[in-house]
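# task: produce atomic coordinates for the following.
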Amino acid sequence: MDFTAGHQQPIDHILSFPIILSDRIRHAVGESKSYKLECIEVGKLGDHLSKMLRSFVRQTNATATFYDRPVRRVFSDVTRNLTRALALVQKCRRRSIFLRVVTIVSAGEFRKLFTLLDASIGDMKWLLSVFDASGDSGVVLSLPPIASNDPIIAWVWSYISSLYSSPLNVRTEVANELCSLANLNDRNKKMIAEEGGIPPLLKLLKEDSPEAQIAAASTLLNLANDQDRARLITDELGLPIIVQSLQKSPIRVQISVTKLIGKMAEIDELSQEAFARENVIRPLVTLLSIDIIENQYEKQSIHSIFKINKAGSMSNAASATRRWSINRKEMENEPSELKLELKTSCSRALWMLARGNLSNCKLLTDTKGLLILAKLIETETGELQTNCLMNVMEIAVAAELYPDLRRAAFRTNSPAAKAVVDQLLRLIHVSEIAETLIPAIRAMGSLARTFPARETRVIGPLVKQLSHQNTDVVTESAIALGKFASPDNFLCTEHSKTIIEFDGVIPLMRLLRGNDRTQHHALVVLCYLAMHAGNSEALLQARVLTALEGAEKSTVGQHYQLRQLMVEAIHQLNMYHAGVVPSQSVSYSP
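Sure thing, here's the model as predicted:
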């Protein structure tokens, strides 16, 4: 019997059919004429199986729901072997002169059949032990014949079955065992998911026990390192359960759950969207702000997001469809390392939700999350600071691409925008770590269109980083400056002059000796400076015209757009040197 086909059949049919076969075998044994002793032995084995089959059916009838995956596999195997037994016994009936003369049954066939039926009895013995109606005997980890070539599947079946029928303490222990098993390799993860382990784990996540919730969330986290498995959690309607488990849960549970949210959002774009529909961003921002000290900075900003009620809990003032709160007093009594871990996992979850996703970036800014991110960038270090910085970078990148978000989140008079820019500039000024500098510089470049001409303080730090020892930092700085000087920027002329005033020409010229990527972006910025401030003495003294002419001759065909940009810049410089003020027409997006 094909298991795939059998799996589609109703479980009642799966359970009843082998019992019908065993009854037919008993009747056929009574009619046998040849190999009578062998047929009687087949009948005994069939009767033994019949008793076990009926016992199992009675056991399952007393259970509202049960784990049917191993049942279908074992009963499918039993059905196949009983069908073979019935066919063999029926051949031993004398129905014609031809059958008396020609022997079509051999003793070897019976020996093979006895082995198969013994294996089915072993499988049923294992199945009955696993599905012990009491559920108090713990997990059965014996090896049935059906799994002799793959013992892991027998363990997985036993564990998942216990998740359905055992007491809560046993289910918690089983979830931890599944977590360890999944940790071993991806094959085990795939097996647990394919054998139906996700639904009972989600049910365990709904329990009131923190230990049970942590065990379930940790196991789901291990399974969710693959897009298909992450999507399976979504398909099993797991996201509302995951989000709900954040509410009023102890901090240890919230840590496990936020890690799960972050992993699923990282792995699967559909999960990223689905979590947003479940309104997960707002509670994550709330948890991220649990330890922010009230001072003058927050009084004008964070108080505009949350209201503090008399019970000491912080409620979202803007929630229209769902009320979500945390208990401030309980949080204050938690160890600082746990609060740090929670904030770190929340910041990473928000980063993964915001990454490359416009609507989630907008939701994050709608919660005034930028203010909280800016404060944490200011006060924290390490992974938490980096995660918050990556959040800001993702929002800035989205704002660069979508003017509506840029105008809404980064208005000139916005406290959130000012706080974010202040922290980006601070990091660019003081940090020497490339992992911190690169996202800060990238975010600053993405915000280039939001700065007025008088905001010259943002240009100097970027020019300074053109001399950084790390090539990637240097290249990102050139890219960011290019966005300030690009013709797409309304204030490109003013920004170009500012770059020159901060002595940006000489380091840009040095970059022409760097690798292809660095050289490419340095050329772009130099072209923009030539186009917008070609009469600058700094460009003349640095011999930018000569450098561009040399680069233009050596630029190969695949950089056609850059070559066109250089042709225009060279033309502009020549015009300036001839005393003619040229027009500017070329735009370039590297």
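
# please count neighbours and contacts with C-alpha atoms only from this point.
Fine.

# in terms of contact, does residue 214 touch residue 260 like I think?
No - with contacts defined as Cα atoms under 8 Å, residue 214 does not count as touching residue 260, sitting 10.6 Å away.

# which one's more surrounded, those two?
Ranked by neighbour count (other Cα atoms under 10 Å), residue 214 and residue 260 place residue 260 first, with 25 against 22.

# and the next helix or strand past the helix or strand harbouring residue 212?
Element membership for residue 212, per DSSP states H and E: helix 210-223. As assigned by DSSP H and E, the chain's next helix or strand after helix 210-223 is helix 227-235.

# C-terminal to that following helix, what's the next element?
helix 238-244.

# go through stretch 469-486 and flag the buried ones.
Under the neighbour-count criterion of 16 or more other Cα atoms under 10 Å, stretch 469-486 has 471-486 buried.

# which strands and helices sit next to the longest helix anywhere in the chain?
In the chain, assigned by DSSP state H, the helix with the most residues is helix 36-61. With contacts defined as 3 or more Cα pairs under 8 Å, 6 or more residues apart in numbering; DSSP states H and E, helix 36-61 has these neighbours: helix 11-30, helix 69-90, helix 107-130.

# ok, now with 6 Å
Judged by 3 or more Cα pairs under 6 Å, 6 or more residues apart in numbering; DSSP states H and E, helix 36-61 is in contact with helix 11-30.

# same for the helix it packs on, what does it pack against?
If you count contacts as 3+ Cα pairs under 6 Å, 6+ apart, helix 11-30 packs onto helix 36-61, helix 69-90.

# continuing past the shortest one, what's the next helix or strand?
If you walk from helix 69-90 toward the C-terminus, the next helix or strand you reach (DSSP H and E) is helix 97-101.

# sequence B follows; please return its structure for comparison with A:
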Amino acid sequence: MATEEEEISIQEDLSLKIKLSNRLVLSAKEAESFKSECSELALHTTQLIEHLLSLARRDTTATFYDRPIRRVTAELSKILPRAIRLARRCKHKKSAKNVLRHVFSVSVSADIEKVSAQIKSSIADLKWLVSLHDCTSGSVNLSLPPMACNDPILAWVWSYIAVLHMGSVKERTDAAQELAAIALINDRNKKIIIEENGIAPLLKLLKESVTCESQIAAASALFNLGNSPERVWLIANDHGISIIVKLLLEMPPMSVQVVLVNLVWRMADLDDGVREEFGRENVVRPLVVLLGMDVVLDELVKKEEPRRTTSMHSLVLMNRQITGNGSNGVYGNSKSLNYGGNRWEKEREKVVESPEVKLKLKESCAMALWKLVKGNLSNSKKIMETKALLVLAKIIEKEKGELQFNCLMTVMELAAVAECHGDFRRMAFKPNSPAAKAILDQLLRMIIENADTQLLIPAIKAIGCLARTFPARETRIIEPLVSLLGNVDKDVVREVAIALVKFVCPDNFNHVEHSKAVVEFNGVSKLVTLVKTNYGSQLYGLLLLCYLAMHVGNSKAFEQVQVLSVLDGDAHDTLAQYPDLSELFAKARHHLTLFKSEA
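Sure thing, here's the model as predicted:
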């Protein structure tokens, strides 16, 4: 909420201070006592008026940066009324008839000298402000005014933000780079930049500039500033999201796209509301296009839509042609990507994109999609409206490193959303869908090939989240999961146990068939070993044993490894920690006891 000072215009604020200053000069000249002190006070106040008038005569349009001026005028609001009261007390001649009047005289003299010094300090501040708003040179004033002598960062921030408002494109670019560097140092600097209204001019530079350097500088500064939900919301509330998405749709050079996409994933990662807003602006579409710029989907697309064009590159070209004809793009009614006739056309012709920049852009796009779909149904649906699943499957198959990992994490988050929303799960991961099959093949490949833990765990989590989509005959999924119960990595074993619980729990329609598959692939003996030795996964191993005992407890495998004695012995410590499992444990034990007596 704006303060009372900021509710009035800067011109009104300065005019009010000029009136108070004139009143002070008049009162000081009328003084009959402490004439020398009041005379000096009047002289300093006259100089103050000159500098206030100098600022008031300037053009206070949208490019005028008034934040430091507000700081000076706020201080003058405290100094000038007190000085006027002191000057008025000096209208009568002083009398030295008694000690009290003498003490009073000393006090008044000291007070006048004090306010006079404060006014001198304000004059120095105003001189600094005049030089700060001198647009002719465009140079940054890095000297320290008295009001910022204890905090140099504040003066530098004011100087750079003023240049952002009033400098040339080159000067504004340099100022944005400096703010990005200052923001990177610590959170206090970030707070100062935001409090001094630094976000709006950075967004304006991002929106209006036509050079790669200025775009990168502005986006980098915003990226460094937006490291908390509160700061991300401030960027969003200044129309930052629509500006970012509009720029992406204009398709600037890749070096600019990288920092823009980085800003997307940073903001989406920190706040659910920002995630939703990006979805409403349809940022998913350009991200999918950029991610799949070199991915050829001939075979898979033919299987799914035989009449459609067969590569993401072809989709982009078709979109450009359709846009030129005035029709909607290949993605339906959403805005078409502007691949020609915009302000970046000449800039792109000059730039030869390196493979490193292209790879970095793809990594950032995959990261942004990952953060956008995390727990978000609407963004997940938007991704499914494109060919994103096919693109993700292809990249997971062909690529390595961060790009592969980010795509795998996107798939995992999509699967997590599908687990919580049945309609989306049935639409996005239909068993007979080529896209879903392509993703499943890659997840299974990760598990079967025993990829490194960083890739293995998200693959296992994704399979577990999709447990309800697999028919009873899909035993090829169960076998590699069961085999990982003996993995040396405790985190992997824990995630496998959690995934298998989702296959065999009563909520899964095919829980009996999946339970039989787990037993068939020697899962019972592995679980007994897990419950006895792996304390990090003991809870989920016990859950899995209980469900198996309830569904297929008549199997000889339970008798061979003496599961009943394991439940009676090793499970007690776990049950003591989780009393809610006592009912499930009792049912499992009852089934095993019943089947044992029947045998």
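
# care to give me the TM-score?
The TM-score (TM-score structural alignment, normalised by the length of structure 1) is 0.92; 576 aligned residues with a Cα RMSD of 2.5 Å.

# thinking again about what came up before, how far off centre is the longest helix of structure 1?
49 Å (Cα atoms, centre = their mean, to the nearest Å).

# list the buried residues for it?
For helix 36-61 of structure 1, a neighbour-count test (16+ other Cα under 10 Å) marks 36, 38-40, 42-43, 45-47, 49-50, 52-53, 56-57, 60 as buried.

# any idea how far residue 468 of structure 2 is from the residue positioned nearest the centre of structure 2?
Central residue of structure 2 (Cα atoms, centre = their mean): residue 267, 2.0 Å from the mean position. Distance, residue 267 of structure 2 to residue 468 of structure 2, by Cα to Cα, to the nearest Å: 32 Å.

# same thing with residue 588 of structure 2?
Residue 588 of structure 2 is 23 Å from residue 468 of structure 2, by Cα to Cα.

# and what of residue 113 of structure 2?
With Cα to Cα as the criterion, residue 113 of structure 2 and residue 468 of structure 2 are 82 Å apart.

# more neighbours: the two, which one.
A direct count of neighbours by other Cα under 10 Å for residue 113 of structure 2 and residue 468 places residue 468 higher, at 21 against 16.

# excluding chain neighbours, what is closest to residue 140 of structure 2?
Excluding the flanking residues, the one nearest residue 140 of structure 2 by Cα to Cα, 6 or more residues apart in numbering is residue 159, at 5.8 Å.

# wait, is the one you found part of a helix?
Yes - counting by DSSP: H, G, I helix; E, B strand; the rest coil, residue 159 of structure 2 is found in a helix.

# in structure 1, which spans are strands?
306-308, 313-316, 325-327 (DSSP state E).

# now the first one: buried residues?
Counting neighbours by 16+ other Cα under 10 Å, one finds that the buried residues in strand 306-308 of structure 1 are residue 306.

# follow-up on the earlier one: quick one: which of the strands of structure 1 is nearest residue 240 of structure 1?
Among these, strand 325-327 comes nearest to residue 240 of structure 1, with 16.6 Å by Cα to Cα.

# residues touching that closest one, excluding its own?
313, 314, 315 (Cα atoms under 6 Å, 6 or more residues apart in numbering).

# pick the one among these closest to residue 332 of structure 1.
residue 313 (11.3 Å).

# and that closest one, how many neighbours?
Around residue 313 of structure 1 there are 18 residues (other Cα under 10 Å).

# skipping its backbone neighbours, what lies nearest it in space?
residue 327 (4.3 Å).

# that neighbour and residue 310 of structure 1: what is the separation?
Taken as Cα to Cα, the span from residue 327 of structure 1 to residue 310 of structure 1 is 11 Å.

# residue 190 of structure 1 now?
Counting by Cα to Cα - residue 190 of structure 1 and residue 310 of structure 1 are separated by 48 Å.

# and these two? Which one has more around it.
Set side by side, residue 190 of structure 1 and residue 310 show more neighbours around residue 190, with 16 against 7, by other Cα under 10 Å.

# ok, now how distant is the more buried one from residue 12 of structure 1?
28 Å.

# about what we covered before: in TSV, list the strands of structure 1 along with distance to residue 409 of structure 1.
Putting those into TSV (distance: least, Cα to Cα, whole Å) gives the following:
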stretch	distance to residue 409 of structure 1
strand 306-308	18
strand 313-316	19
strand 325-327	25
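
# who wins for proximity to residue 424 of structure 1 among the ones you listed?
Closest of those to residue 424 of structure 1 is strand 306-308, at 25.3 Å (criterion: Cα to Cα).

# so what secondary structure elements neighbour that closest one?
By 3+ Cα pairs under 6 Å, 6+ apart, strand 306-308 of structure 1 packs against strand 313-316.

# so which elements touch the strand it packs on?
strand 306-308, strand 325-327.

# dump those strands to CSV, plus distance to residue 527 of structure 1.
Below are these laid out as CSV (distance: least, Cα to Cα, whole Å):
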stretch, distance to residue 527 of structure 1
strand 306-308, 49
strand 325-327, 54
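
# nearest to residue 22 of structure 1, out of these?
Once those are compared by Cα to Cα, strand 325-327 is nearest, at 60.4 Å.

# okay, buried residues for that closest one please.
Of all the residues in strand 325-327 of structure 1, those buried under the rule 16+ other Cα under 10 Å are 325, 326.

# same question, stretch 13-22 of structure 1
14, 15, 18, 19, 21, 22.

# now the counterpart of residue 482 of structure 2 in structure 1: closest residue in space, sequence neighbours ignored.
Matched by TM-score structural alignment, residue 482 of structure 2 corresponds to residue 463 in structure 1. Distance criterion Cα to Cα, 6+ apart; nearest residue to residue 463 of structure 1, sequence neighbours excluded, is residue 504 at 5.5 Å.

# returning to that earlier point: okay, the helix holding residue 212 of structure 1 sits on what stretch of structure 2?
Helix 210-223 of structure 1 corresponds to residues 212-225 in structure 2, going by TM-score structural alignment.

# post-alignment, that stretch versus structure 1, mean distance?
Once the two are superposed, stretch 212-225 of structure 2 sits an average of 0.5 Å from its aligned residues in structure 1 (mean Cα distance after the TM-score superposition for structure 1).

# kindly report the same for stretch 437-444 of structure 2.
With mean Cα distance after the TM-score superposition for structure 1, stretch 437-444 of structure 2 averages 0.3 Å from its match.

# any idea how many residues pack against the counterpart of residue 379 of structure 1 in structure 2?
For residue 379 of structure 1, the aligned residue in structure 2 is residue 398 (criterion: TM-score structural alignment). The tally of other residues near residue 398 of structure 2 (other Cα under 10 Å) stands at 9.
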